[in-house]
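Enquirer: 3D, please:
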Amino acid sequence: MLELANLSKSYGSNTILEIDHFSIPSGIFWLLGHNGIGKTTLLKMIGGIEPFKGNIAFNGIDLRQSPVEYRRSVNIGEAEPLFPTFLKGKELIELFAKAKQAEATQVSFLLKTLDVHHYINTPIGSYSSGMIKKLSLILAFLGNPSLILLDEPLITLDKESQEMIQTLIINSWKERNVSFIISSHQELPITASSLSKIMIRDRKLVLLDNIINAGLL
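Expert: Reported below is the predicted structural model:
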């Protein structure tokens, strides 16, 4: 369970999010809202990489009070990540794997699944946008998270890779009960037994009706 309390975010005098209290249970959720409404900001706040006012806790672990423990349970894949260009992809994965206590078998599985072997040993500065997106997604799945936040996970990916991400999401939910909050302007080719939508409206969050046995649209 993700708990948001007295949560707010402003840029100067412009308040974009103001959430008194909102709870998000286990499951796969599609975060909706028009451009500039605060979807990316909200995911970064929940992911612990954007400052905020208020409180965020996941499964009883408070982000402010126990930041290391919290971040081991909550992973994030950004829409347009900025990685050190001088590092090789494999080096960055090794850093994240150590921090997230990921097993070597999991790293090998993700490298194979997203088919990155032909470039993972070269500097990130030479990567295309699609290569960077795959690297970002690998990092998002590393370790043993209970919640994964994915911001525009399908952009710059080919159809085959999009299908792979769909499979990873569904299998993670079914086999390990990993929850997801996904922001996407693209159609999400995901089906599951129970899917829900969350919308940002008037600076607040609204949980829309569940969609049973259907795609996220």
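
Enquirer: from here on, contacts and neighbour counts on C-alpha atoms
Expert: Will do.

Enquirer: ok, which stretches of this protein are helices?
Expert: 39-46, 67-73, 89-99, 104-113, 129-141, 159-176 (DSSP state H).

Enquirer: Throw these into JSON lines and include mean neighbour count, thanks.
Expert: As requested, the helices of the chain are exported to JSON lines (neighbours: other CA atoms under 10 Å):
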{"stretch": "helix 39-46", "mean neighbour count": "21"}
{"stretch": "helix 67-73", "mean neighbour count": "17"}
{"stretch": "helix 89-99", "mean neighbour count": "17"}
{"stretch": "helix 104-113", "mean neighbour count": "14"}
{"stretch": "helix 129-141", "mean neighbour count": "21"}
{"stretch": "helix 159-176", "mean neighbour count": "15"}
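
Enquirer: will you turn those helices into JSON lines that also has distance to Glu187?
Expert: Putting the helices of the chain into JSON lines (distance: least, CA to CA, whole Å) gives the following:
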{"stretch": "helix 39-46", "distance to Glu187": "16"}
{"stretch": "helix 67-73", "distance to Glu187": "27"}
{"stretch": "helix 89-99", "distance to Glu187": "28"}
{"stretch": "helix 104-113", "distance to Glu187": "22"}
{"stretch": "helix 129-141", "distance to Glu187": "17"}
{"stretch": "helix 159-176", "distance to Glu187": "11"}
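
Enquirer: One more sequence to fold, the one below, so I can look at both together:
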Amino acid sequence: MPHQTKNFLMLHFVEFKKFYGNYPALSIADFNIEPGIYWIKGVNGSGKSTLLKSISGILAFNGDIILEGGISIKKQPVAYRKLVNFAEAEPLFPEFLTGMEMVKLFASAKDAPAGQELHFIESMKMHSYIDRPIGTYSSGMLKKLSLVLAFLGSPKLILLDEPLITIDTESLKILYSWIREQHDQGVSFMLSSHQALDVDERLDAGELLVENQTLQFTR
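Expert: Next up is the predicted model:
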């Protein structure tokens, strides 16, 4: 089947299957996702994190995922990972590194423009602790750091797993503003959450329903 042009296709799943041992955790035979902002709904254990980690390249799986009509995670893994960023629900980083050292590592890996990180660090008000060892961070500080890392570089797709937890209301508003800014520049988003997104923030989010006819989630 020919792939659609990148102007109309963000992701294409090709015979995607994820197993944990012999357990079939997730199966998506053939599915296209257009550019946009998507909210992935589902209860604990339904496969939300597995899906996002697979798309990001953290988890191995059978089949393939094609980004923007031509970049395969299997055939062009380096190019693919440069364009897909991911923030975990409960991030873990080397405790001996400082937050800024972690930012610099990610910025280098993602070929981020010089000084790009300053905007995100400043708006999240992280200056007072960004140079401290990560081992001293609270869960909220870790969450902010993981979000900053997810926005570095020139991604085409940003994956946010449970972005609404361990983050204060003011910081959440800042995150929403980042999403709006990046989406206006052509970046797509996939967010998973147990909680409803705040429609008052006008994210204009699409909804990727976890249903049998759309995505096959096996519990």
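
Enquirer: Give me the TM-score for this pair.
Expert: The TM-score (TM-score structural alignment, normalised by the length of the first structure) is 0.90; 204 aligned residues with a CA RMSD of 1.4 Å.

Enquirer: follow-up on the earlier one: nearest to Thr191 of the first structure, of the helices of the first structure?
Expert: helix 159-176 (7.9 Å; CA to CA).

Enquirer: between that closest one and helix 129-141, how big is the angle?
Expert: Angle between the axes of helix 159-176 of the first structure and helix 129-141 is 0 degrees (criterion: axes from the mean of the first three to the mean of the last three CA atoms, to 10 degrees).

Enquirer: Show me what helix 159-176 of the first structure is packed against.
Expert: Packed against helix 159-176 of the first structure by the contact rule (3 or more CA pairs under 8 Å, 6 or more residues apart in numbering; DSSP states H and E) you find no helix or strand.

Enquirer: between the helices of the first structure, which gets nearest to Ser183 of the first structure?
Expert: Nearest to Ser183 of the first structure, of all the helices of the first structure, is helix 39-46, at 6.9 Å by CA to CA.

Enquirer: Just tell me the aligned range of that closest one in the second structure.
Expert: Using TM-score structural alignment, the residues of the second structure aligned to helix 39-46 of the first structure are 48-55.

Enquirer: what's in contact with that stretch?
Expert: 26, 40-42, 59-61, 65, 86, 159-161, 192 (CA atoms under 8 Å, 6 or more residues apart in numbering).

Enquirer: Mean per-residue distance, that stretch versus the first structure.
Expert: Mean deviation of stretch 48-55 of the second structure relative to the first structure after superposition (mean CA distance after the TM-score superposition for the first structure): 0.3 Å.

Enquirer: Could you list the residues in contact with stretch 107-118 of the second structure?
Expert: Contacts for stretch 107-118 of the second structure (CA under 8 Å, 6+ apart): Lys82, Val103, Val148, Leu149, Leu152, Gly153, Ser154.

Enquirer: Ends of it, what's the gap?
Expert: With CA to CA, to the nearest Å as the measure, the ends of stretch 107-118 of the second structure fall 11 Å from one another.

Enquirer: now it: which residue numbers in the first structure?
Expert: Taking TM-score structural alignment, stretch 107-118 of the second structure hits residues 97-108 over in the first structure.

Enquirer: and what of stretch 79-92 of the second structure?
Expert: The aligned range for stretch 79-92 of the second structure is 69-82, by TM-score structural alignment.

Enquirer: Could you list the residues in contact with the matching stretch?
Expert: 43-44, 47-48, 57-58, 61-63, 100, 132-133, 136-137, 139-141, 143-153, 155.
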